[in-house]
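> Okay, structure incoming, though there's no sequence with it:
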């Protein structure tokens, strides 16, 4: 089932409930043969960051931000995971405009984390393993377009070096059976998405798209990375209330 491209206002919950009921039948014929992107057990990166005191940020793009945000909200050491847009300008960082695929943005998630509890390399391992499929070029699952591309938005030279090294490592070992198409972009600002996109997985666990495409990713995180999995998600709305 593809992602809905409409914007919801004050009647969001009622609309979502109606869509959930109507969407079940639609999902049966729209859905691919296998739900979500398959998780792949991969080794940790040979190169990782030097742990420093204080919080750091990482920005990853890997398809619809609902699922990527939902995964990283369950990672220990992550203090915030915000859905948004990276790769384009501030003027075009609007859901409907980004959805045209012509703005240069990718749906992304900005992760704030404590390197003493989870490193950048560990975040990359989760990103490549369970958050998305890094062999899909300009699409993820049912969603098509460059706004759903696989991209690491490196914040500095160290992050870029670690990501480059890890991609080379995974390609060399043929971890995915196909080449990794994840791109690296630097010097790109991150813009938070509209409020109704934040915490979408946690607030709408019965929404058909979430059930089919994204909840399996959180379950895969729990199975493959029990050492970093947290039952209690870090919510954007809780942090801003």
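Here it is on my side, so go on. If you're wondering where the values come from, they're calculated on a predicted model, not measured in any experiment.
> Could you use CA atoms for every contact and neighbour count after this?
Fine.
> Distance of residue 124 relative to residue 152?
To residue 152, residue 124 is 9 Å away according to C-alpha to C-alpha, to the nearest Å.
> which neighbours do these two share?
residue 163 (C-alpha atoms under 8 Å, 6 or more residues apart in numbering).
> what's the burial count for residue 143?
16 (other C-alpha atoms under 10 Å).
> Likewise for residue 144?
Using other C-alpha under 10 Å, residue 144 is surrounded by 18 other residues.
> correct me, but it touches residue 138?
Yes: using C-alpha atoms under 8 Å, residue 144 is in contact with residue 138, at 6.4 Å.
> Wait, residue 147 touches residue 138, no?
Yes: between residue 147 and residue 138 there is a contact under C-alpha under 8 Å: 7.2 Å.
> neighbour-wise, which of these two wins?
residue 147 (28 against 21).
> what's the spacing between that one and residue 66?
On the measure of C-alpha to C-alpha, residue 147 and residue 66 end up 13 Å apart.
> Leaving out sequence neighbours, find the closest residue to the most centrally placed residue in the chain.
Centroid-nearest residue in the chain: residue 68, 2.1 Å away (criterion: C-alpha atoms, centre = their mean). The shortest distance from residue 68 to any non-neighbouring residue, by C-alpha to C-alpha, 6 or more residues apart in numbering, is to residue 131 (5.5 Å).
> what's the longest helix in the protein?
helix 12-30 (DSSP state H).
> this is the comparison structure:
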């Protein structure tokens, strides 16, 4: 499952409105709960690297601010090791011309996002953000065979 949330800020709980001020220090994150028998952590990281630009600091496309930083939060030493190795491999791949700046840190101060963020794309497919940002990314991942089409 994928649960939208916030992590890495100054407090254990926050709201979308608060993080949009840029003062909480939280990043917008997707908490992924997965079955290793179905998909590996490394496969999830492969999707992560290809689904966004990991070379920009505090920015994703037109969205600017610390809440848009590229970050991988891990829960244990094994995840830290795999994430670090994956970042090195991705950086060496030459896929991006600039160096990867993704932060890798132990998870802290995580809280679930408000309910309206759940299944946002499925529930709002005609919203401009979904049409112009999310759909092209999903189409690219399907085209590359990274994910399957719904």
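Thanks, I have the structure now. Because the structure is predicted, anything quoted here is derived from the model rather than measured.
> TM between them?
TM-score of the superposed chains, computed with TM-score structural alignment, normalised by the length of structure 2, equals 0.93; 149 aligned residues with a C-alpha RMSD of 1.4 Å.
> If we go by neighbour counts, what in stretch 151-169 of structure 1 is buried?
Neighbour counts over stretch 151-169 of structure 1 (16 or more other C-alpha atoms under 10 Å) mark 151-155, 159-160, 162-167, 169 as buried.
> Please apply the same query to stretch 140-150 of structure 2.
Here stretch 140-150 of structure 2 shows 141, 146 as buried, counting by 16+ other C-alpha under 10 Å.
> And it, end to end?
14 Å.
> what's the burial count for the residue opposite residue 193 of structure 1 in structure 2 once aligned?
Counting by TM-score structural alignment, residue 193 of structure 1 lines up with residue 113 in structure 2. When neighbours are defined as other C-alpha under 10 Å, residue 113 of structure 2 has 20 of them.
> could you list every residue that touches residue 113 of structure 2?
For residue 113 of structure 2, counting by C-alpha under 8 Å, 6+ apart, the contacting residues are 3-6, 15-16.
> Count the residues that sit near the nearest residue in space to residue 108 of structure 2 that is not next to it in sequence.
Nearest residue to residue 108 of structure 2, sequence neighbours excluded (C-alpha to C-alpha, 6+ apart): residue 8, at 5.4 Å. Using other C-alpha under 10 Å, residue 8 of structure 2 has 22 neighbouring residues.
> what's around whatever residue of structure 2 lines up with residue 204 of structure 1, how many residues?
In structure 2, residue 204 of structure 1 lines up with residue 124, judged by TM-score structural alignment. Residue 124 of structure 2 has 12 neighbours, counted by other C-alpha under 10 Å.
> Could I get the full set of helices for structure 2?
16-19, 41-51, 77-92, 120-123, 128-129, 135-143.
> for the ones you listed, which one sits closest to residue 28 of structure 2?
helix 16-19 (8.4 Å; C-alpha to C-alpha).
> Which parts of structure 1 are strands?
56-62, 78-86, 106-113, 139-140, 143-144, 150-154, 183-186, 190-192 (DSSP state E).
> helices and strands around the longest one, which ones?
Spelled out, that is strand 78-86 of structure 1. Secondary-structure packing of strand 78-86 of structure 1 (3 or more C-alpha pairs under 8 Å, 6 or more residues apart in numbering; DSSP states H and E): helix 65-72, strand 106-113, strand 190-192, helix 236-240.
> In a markdown table: these, plus distance to residue 214 of structure 1.
What follows is those, written out as a markdown table (distance: least, C-alpha to C-alpha, whole Å):
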| stretch | distance to residue 214 of structure 1 |
| --- | --- |
| helix 65-72 | 5 |
| strand 106-113 | 15 |
| strand 190-192 | 20 |
| helix 236-240 | 18 |
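> wait, which of these is closest to residue 230 of structure 1?
Nearest to residue 230 of structure 1, of all those, is helix 65-72, at 9.6 Å by C-alpha to C-alpha.
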